[in-house]
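Trainee: The sequence and its predicted three-dimensional model are supplied below.
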Amino acid sequence: MLLQGYGSLILEGTFATIKLALLSMLLAVVLGLIGASAKLSKQRLLRHLAAGYTTLIRSVPDLLIMLLLFFSLQIWLNNFTEWLKLEQIDINPLAAGVFTLGFIYGAYFTETFRGAFQSVPAGQLEAAIAYGMNPRQVFMRVLFPQMMRFALPGIGNNWQVLIKATALVSIIGLIDIVKVTQDAGKHSMQLFFFSIIGALIYLAITTLSNGVLIWLERRYAIGVRGAQL
C-alpha cells in the first residue's frame, strides 16, 4: 500500500492539526479584538499593556515562547498539586498548543484589527450614533462589516502563518501531521517520502483556506466596488 498502513494515523493527525489551527485562530481573534480595543483606548494603562504585549510577542521566537509557557505552566501545576498532595496533572498537548498559539498570534491580530478599526471613517460611526443606534448596533452594523473588509488581507496572512506554526506543537507531544509523518517515516525507513506527504497535506489545507478567504473578501466587498466605479 502507498501509505503502508499509516493512512488512518495520518488522517487523525490531519484532523488534530486542523482542530488546533481553528481553535488557536478563534482565541487569537478574541485576543486581537481585545488588544486592538486596548491600543485605541483613551486609557493610557491599557495602551501601554497592549503595546507591551505586542512588542514582547513579536520580539521573541514562537518556539521559545511555546517552550517557556508549556514547561513553566507544567512546573507550576506540578508544584501546586504537590503542595495540595494531589496526583500530578499533565497538561493536554492540544490545550497547551491552542493556548500558546492563540496567545502568540493574538498579538499579530491586535495590529491587524487596530489598523482595520482606524481605516473605518469616523463620520460613519458618528452618523450611526446620531441615527439612534446603541454601541452594540454601531459595532455590528457599521464598524465590524467595514473593519473586516480592511482586515481580511491581514487575517488571511496570519491564518496561513498560524497553520505552519502548528507544526511546532509536535515538540510538546501533540499527535499532529508532523509527528505522525515523522514517526511513519522513521519506522518505515522512508522519512523523505512521508515528509513529502506531510508537506502536501499542509499545501492542501492552505489552498482550501485561500479559496475561503477569497470568497470572504468578495463577500465583504459587495457594494464597495460598484460605488468606487
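Mentor: Looks like it arrived, so ask away.
Trainee: CA only for contacts and neighbour counts going forward, please
Mentor: Will do.
Trainee: The residue positioned nearest the centre of the chain sits in which helix or strand?
Mentor: Within the chain, the residue whose C-alpha comes closest to the C-alpha centroid is M25; the distance, by CA atoms, centre = their mean, is 3.0 Å. Element membership for M25, per DSSP states H and E: helix 7-39.
Trainee: rewinding a little: not counting its neighbours along the chain, what's nearest the residue nearest to the centre of the chain?
Mentor: Across the structure, with CA to CA, 6 or more residues apart in numbering as the measure, the residue nearest M25 apart from its sequence neighbours is G102 (6.3 Å).
Trainee: just to revisit the earlier point, if you count contacts, what does the helix holding M25 end up packed against?
Mentor: For helix 7-39, the packing partners by 3 or more CA pairs under 8 Å, 6 or more residues apart in numbering; DSSP states H and E come out as helix 44-59, helix 93-119, helix 144-165, helix 177-188.
Trainee: Any buried residues in the last one, and which?
Mentor: Same thing as helix 177-188. Buried residues in helix 177-188, counting neighbours by 16 or more other CA atoms under 10 Å, are found at 177-185.
Trainee: alright, now check it against this:
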Amino acid sequence: MALLGFGENGWGPLILHAALMTLLLSFAAMVVGAVVGSGVSAAKLSPHRPLRWFGDGYSVIFRGIPELLIIYLFYFGGSGIITKIGGLFGADGFIEVPPFLIGALAIGLISASYQAEVYRAARLALAPGEVEAAMAIGMTRWRVLQRIIVPQMVRYALPGLSNVWQMSLKDSALVSVTGIIELMRASQVAAGSTRQYFTFYVIGGLCYLVLTVLSSHAFKRAEQRMNRAHRSRSAAQA
C-alpha cells in the first residue's frame, strides 16, 4: 500500500494525474469525433454522390487501419509536415507536435468514423412525418434542426455513443507510445521503477475498469433522463 500512497515514495500522485489525463484525452477525442463525425454522417446521408463517396471512404480508411498505426502516422508524419512548413517560413530544426494534441486528433478521427455511423442511424430512426409536419406549420430549417432533429437524434444516439466513449477510453492507452503520461504510461513507469510489474499493471487495469463503470453509469442516467423527458412530452401532446 505504501507504493500507492501520496508520500515521498508513493506513486499515488502519478496514477491520479494519469487517470485525469486519460479522461481529458478521451473527452477531447470525443469532441473532435463529434464534430468530424457529424460532418461525415451528413456526407453519407447526402443526395450528392461525391459526398457519399467521401463519407464511405473516410469510414473505410479510419476503421480499416489499426489505431496504433494511425497514431504513429500522426505523431511522426505530423511533426515532419509541420517542420517542413516551418522551414518555408525560416524556422530551423525539428518542430515537435505536442503529444496530447496528436493523441486527441488521432483518437478523435478514429472515433469520428464510428460516431458517424451512430449519427446516421439516429437520423434514419426519425419518423419522416415529424420533420414534414414541422415544415408544414412554417418552421425554418434551423428551428426544425434545433427542436425536432437534434433532440431526438441525441436520444437515439446515446447508447451507441456510450460504446464509442468506452472505445476511446481504451484507445487512449495507445497514446503512451508518444510519451504522454496517461494510465498506461504511468503503469509502465511505476512498474519499471519498482519491478512490481504485476501490481502496477493490475492497478492500471482497475483504474480503467473504474472509469468504465462510472462512465457507463453516467450514460445510463442520461438515457433514462432523455427517455423520461420524451415520455413526458408525448403524454402532454396526447
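Mentor: Good, I have the coordinates. Quick caveat, the model's predicted, so the values are computed rather than measured.
Trainee: Quick check: the aligned residue for the residue nearest to M25 of the first structure in the second structure?
Mentor: Under the alignment defined by TM-score structural alignment, G102 of the first structure corresponds to G108 in the second structure.
Trainee: Same check on A221 of the first structure?
Mentor: Taking TM-score structural alignment as the alignment basis, one finds that A221 of the first structure is matched in the second structure by N227.
Trainee: and that match, how many neighbours?
Mentor: Neighbour count of N227 of the second structure, defined by other CA atoms under 10 Å: 15.
Trainee: which helix is the longest one in the second structure?
Mentor: helix 197-237 (DSSP state H).
Trainee: Out of the helices and strands packed on helix 7-39 of the first structure, flag the one nearest A227 of the first structure.
Mentor: Nearest to A227 of the first structure, of all these, is helix 144-165, at 14.1 Å by CA to CA.
Trainee: Could you check the angle the closest one makes with helix 191-220?
Mentor: Here helix 144-165 of the first structure points in a direction 180 degrees away from that of helix 191-220 (axes from the mean of the first three to the mean of the last three CA atoms, to 10 degrees).
Trainee: what does helix 144-165 of the first structure correspond to over in the second structure?
Mentor: Mapping helix 144-165 of the first structure onto the second structure (TM-score structural alignment) gives residues 150-171.
Trainee: do the same with stretch 19-29 of the first structure
Mentor: Residues 24-34 of the second structure are matched to stretch 19-29 of the first structure when aligned by TM-score structural alignment.
Trainee: how about the nearest residue to the match of A221 of the first structure, chain neighbours excluded?
Mentor: Using CA to CA, 6+ apart, the closest residue to N227 of the second structure is R155 (7.1 Å).
Trainee: what does A21 of the first structure give?
Mentor: On the basis of CA to CA, 6+ apart, the spatially nearest residue to A21 of the first structure that is not a chain neighbour turns out to be I163, at 5.8 Å.
Trainee: so who does the residue nearest to the centre of the first structure touch?
Mentor: Neighbour list for M25 of the first structure: 102, 105, 159, 162 [criterion: CA atoms under 8 Å, 6 or more residues apart in numbering].
Trainee: Count the neighbours of the last one for me.
Mentor: Which is L162 of the first structure. Based on other CA under 10 Å, the number of other residues close to L162 of the first structure is 21.
Trainee: My read is that it contacts L23, right?
Mentor: No - between L162 of the first structure and L23 there is no contact, the gap being 11.0 Å when judged by CA atoms under 8 Å.
Trainee: The aligned partner of Q190 of the first structure in the second structure and I102 of the second structure, how far apart?
Mentor: Q190 of the first structure maps onto Q196 of the second structure when the alignment is built from TM-score structural alignment. Distance from Q196 of the second structure to I102 of the second structure, counting by CA to CA, to the nearest Å: 30 Å.
Trainee: Which of those two has more residues huddled nearby?
Mentor: A count of neighbours by other CA under 10 Å puts I102 above the other of Q196 of the second structure and I102, at 21 against 14.
Trainee: where's that one relative to L25 of the second structure, distance?
Mentor: Look at I102 of the second structure and L25 of the second structure: by CA to CA, they are 10 Å apart.
Trainee: what's the answer for F54 of the second structure, then?
Mentor: Applying CA to CA to F54 of the second structure and L25 of the second structure gives a distance of 27 Å.
Trainee: higher neighbour count, these two?
Mentor: For F54 of the second structure and L25, the more surrounded residue by other CA under 10 Å is L25, and the numbers stand at 25 against 14.
Trainee: The closest residue in space to that one that isn't next to it in sequence: neighbouring residues, count only.
Mentor: With CA to CA, 6+ apart as the criterion, L25 of the second structure has its nearest non-adjacent residue at 5.8 Å, and that residue is A104. In terms of burial, A104 of the second structure registers 25 neighbours under the definition other CA under 10 Å.
Trainee: correct me, but A104 of the second structure touches S26?
Mentor: Yes - taking contacts as CA under 8 Å, A104 of the second structure lies within contact range of S26: 7.3 Å.
Trainee: that older thread, and the gap between the residue nearest to L25 of the second structure and A190 of the second structure?
Mentor: 24 Å.
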